[in-house]
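> Here is my input, please return the structure:
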Amino acid sequence: RPAAQRPGVLPGCEAKARVYSERYHLLLQRLLLEGRLVIEAEALAGALLPGQRVLTPVESLVGNPGRKLTFGLLSRLPGEGARRWSLEDAHQAYPLELAEGLEADGLVTDGSFVLAEGELRGGAFRATRLEAPPALPRRASEERDQVPA
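Take a look at the predicted model:
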């Protein structure tokens, strides 16, 4: 039976969205594997151990006052003039304001997934720190990988 759509060199936009979604979930899984970060819902249930940091999903920032650590995709907003940025996860996006004196670790560019520390104010996330997610050591990945050999 013939394919529903003609083959092409470039995939459709839904394929690009799927790639970002899969990448987001893979990186989030890796961030949580070492146990240094705990999702906010688990921390509220009493699962926070000494030395662990709470990771608040971007979608949970609204109505959740105070300084937060979140994880999402850094994207440039369309428009003329000054560059404007957004931070998004699979369910929500907010304009991103980079605070004066912003600390940044690693290479952070448009299309990067980042850990962002800051506060949601007036509908925008004001970041005081941005960093690339740390790489998971191979040994830790192999020890905790759930894929059968």
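> hey, let's count contacts and neighbours off CA atoms from now on
OK.
> and the biggest helix by length in the chain, what does it pack onto?
Ordering each helix of the chain by length in residues (DSSP state H) puts helix 13-33 first. Under the contact criterion of 3 or more C-alpha pairs under 8 Å, 6 or more residues apart in numbering; DSSP states H and E, helix 13-33 touches strand 68-77.
> for the strand it packs on, packing partners?
Against strand 68-77 (3+ C-alpha pairs under 8 Å, 6+ apart) you get helix 13-33, strand 53-55, strand 84-88, strand 113-121.
> one more time with 10 Å, if that's ok
helix 13-33, helix 40-44, strand 53-55, strand 84-88, strand 93-105, strand 113-121, strand 124-131 (3 or more C-alpha pairs under 10 Å, 6 or more residues apart in numbering; DSSP states H and E).
> Compare the ones you listed and give me the one nearest residue 69.
Residue 69 lies closest, by C-alpha to C-alpha, to one member of the helices and strands packed on strand 68-77: strand 113-121, at 4.4 Å.
> elements contacting that closest one?
Strand 113-121 packs on helix 13-33, strand 53-55, strand 68-77, strand 84-88, strand 93-105, strand 124-131, going by 3+ C-alpha pairs under 10 Å, 6+ apart.
> buried sites along the fourth one?
Buried positions in strand 84-88, judged by neighbour count with 16 or more other C-alpha atoms under 10 Å: 85, 86, 87, 88.
> Now tabulate those residues in TSV and tack on distance to residue 28.
Formatted as TSV, the buried residues of strand 84-88 follow (distance: C-alpha to C-alpha, whole Å):
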residue	distance to residue 28
85	21
86	18
87	15
88	13
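> this one as well, want them side by side:
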Amino acid sequence: MRALSGLERKQLLRSARQRGVVIQAEALSVLTEIYSTLFSPNFGKFVETLFEYFQEVSDGSDILTEETSHKLFASLLRMSKREAGEIESRLTLIDAFQVPVPLFNRSSKAYGIDENAKPTLLSGPEEKIGMFRKRFELLLQRTLRDERFHLPETHDFVDTKVRLTEIESLHTQSGRKTVLGFLTQLEEGTWFLEDLRSSIQISIKNAQFTPGIHTDGSIVLAQGEVVGSLFVVDTLGSPSAEKRLDSLAAISRCDLFGPALEDADRKLLAEKETEDGEAMILFLADVWLDTKQVLGGFKRLLQGFQESKIAPAVIVLMGDFSSPQLSATEQAVNLQSNFGALGNIIADYKEISEQTEFVIVPGPNDPVSHS
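Below is the predicted model:
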């Protein structure tokens, strides 16, 4: 592998001008690294592929900056791995403050991303209200996608379908109705159903409950009839679940967990999931590395996996990583050596260390969580 020669740099800049692209000087060193790492000595393919992918990462700009060149490098590296039948990792770690916020557009009946949402650590009361409203909207749309709630355009076979009724309409309609709402106690000891527009007191004394956990604040489907000012519930349960493929079809290409995977990556990941259908992800919390009992238990855990010829795909270790009796100063001093001891334990189990990915998640009292 070799770097770009002076002549090749001139040819690259000339090709950029012909395409109306300006390459900043700071980007040239990154482009040279891209060439030497992925394309050398095929300069022609490098130029052709470079400007093809530049259109995808440039956000409409015609200036190739140093930042854009790093995006190009990452994108081309993924392309190279796909061509080799590889995938970078089975894991994608997503910053909680970068997770997109979904928004349902009633006009287009499609999901999009709320561009105005700005996640913060300490949000105001209006954010909590908005959270409940969005949760209700998401479950309402999921319920309406259920075949049982698809009302036909004609009146044929209407008795085989279920019609949702808004709470504010219950008093104007007679007969047995189905309502989606929050199960709440607006008055202590008294149960209500509440949707986005109204609320009504309910009686669940003689109600039958479908399997599930129904708690204060949960969203439920309730069937019953209004008697006076009371909605007498005869059946109460959770909204039905939805298959993963149906959910993906509903949200289209709206990625709810960060940067969207390219189609080729999705296909390769699906193949990997099929090949390794028994993959295991293990979560361990309060891993106090200064405690012999915890380290001993961790050793026994890895020993058991190794003896069983099983290597988890991922082990997530979550803090706090120091026991509560240690002061902040003692934690900071001991943490590095404690992680060294953890690394030595993992290294003792060769199959685990080679096949398992480890993810470290600091706890609220770990020194690193405040940096």
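> tell me which of the buried residues of strand 84-88 of the first structure is nearest to residue 10 of the first structure?
Closest approach between these and residue 10 of the first structure, by C-alpha to C-alpha: residue 88, at 24.5 Å.
> Just give me the match in the second structure for that closest one.
Alignment note (TM-score structural alignment): residue 88 of the first structure maps to residue 194 of the second structure.
> Now do the contacts for that match.
By C-alpha atoms under 10 Å, 6 or more residues apart in numbering, the contact set of residue 194 of the second structure is 166-168, 179-186, 200-201, 217, 219-220.
> Residue 34 of the first structure too?
Going by C-alpha under 10 Å, 6+ apart, residue 34 of the first structure touches 136, 137, 140, 141, 144.
> Give me the number of neighbouring residues for the aligned residue in the second structure for the last one.
Residue 144 of the first structure maps onto residue 250 of the second structure when the alignment is built from TM-score structural alignment. With neighbours defined by other C-alpha atoms under 10 Å, the count for residue 250 of the second structure comes to 16.
> For residue 250 of the second structure, identify the helix or strand it belongs to.
Residue 250 of the second structure is part of helix 244-251, with elements assigned from DSSP states H and E.
> Residue 47 of the second structure too?
Using DSSP H and E, residue 47 of the second structure falls within helix 43-57.
> helices or strands next to the following helix or strand past that helix in the packing?
Sequence-wise, the next helix or strand downstream of helix 43-57 of the second structure (DSSP H and E) is strand 63-64. The contact analysis (3+ C-alpha pairs under 10 Å, 6+ apart) places strand 63-64 of the second structure against strand 22-23, helix 25-34, helix 43-57.
> whereabouts in the first structure does the longest one align?
This points to helix 43-57 of the second structure. So helix 43-57 of the second structure sits over no part of the first structure, by TM-score structural alignment.
> picking up where we left off before, now the two most distant members of the buried residues of strand 84-88 of the first structure.
By the measure C-alpha to C-alpha, 85 and 88 form the most distant pair in those, at 10.0 Å.
> Quick check: neighbours shared by the two?
With C-alpha under 10 Å, 6+ apart, residue 85 of the first structure and residue 88 have common neighbours 74, 75, 94, 95, 96.
> And the second one, how far from residue 149 of the first structure?
Relative to residue 149 of the first structure, residue 75 of the first structure is positioned 37 Å away (criterion: C-alpha to C-alpha, to the nearest Å).
> and those two? which has more neighbours close in?
Legend: neighbour count by other C-alpha under 10 Å for residue 75 of the first structure and residue 149, higher for residue 75 (19 against 4).
> how about the more buried one, what's its partner in the second structure?
Under TM-score structural alignment, residue 75 of the first structure pairs with residue 184 in the second structure.
> Same question for residue 35 of the first structure.
In the second structure, residue 35 of the first structure lands on residue 147 (TM-score structural alignment).
> Contact partners for that match?
Taking C-alpha under 10 Å, 6+ apart, one finds 161, 162 in contact with residue 147 of the second structure.
> And the helices and strands packed on strand 113-121 of the first structure: which comes nearest residue 42 of the first structure?
Residue 42 of the first structure lies closest, by C-alpha to C-alpha, to one member of those: strand 53-55, at 8.8 Å.
> in the second structure, what residues pair with the closest one?
Using TM-score structural alignment, strand 53-55 of the first structure corresponds to residues 162-164 of the second structure.
> from what I can see residue 132 of the first structure touches residue 112, true?
Yes: counting by C-alpha atoms under 10 Å, residue 112 is a contact partner of residue 132 of the first structure at 7.7 Å.
> Find residues that contact each of those two.
Common neighbours of residue 132 of the first structure and residue 112 (C-alpha under 10 Å, 6+ apart) do not exist.
> Residue 11 of the second structure and residue 63 of the second structure, how far apart?
On the measure of C-alpha to C-alpha, residue 11 of the second structure and residue 63 of the second structure end up 17 Å apart.
> re earlier: tabulate the helices and strands packed on strand 68-77 of the first structure (a markdown table), appending distance to residue 63 of the first structure.
Converted to a markdown table, these look like this (distance: least, C-alpha to C-alpha, whole Å):
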| stretch | distance to residue 63 of the first structure |
| --- | --- |
| helix 13-33 | 23 |
| helix 40-44 | 14 |
| strand 53-55 | 16 |
| strand 84-88 | 17 |
| strand 93-105 | 13 |
| strand 113-121 | 9 |
| strand 124-131 | 13 |
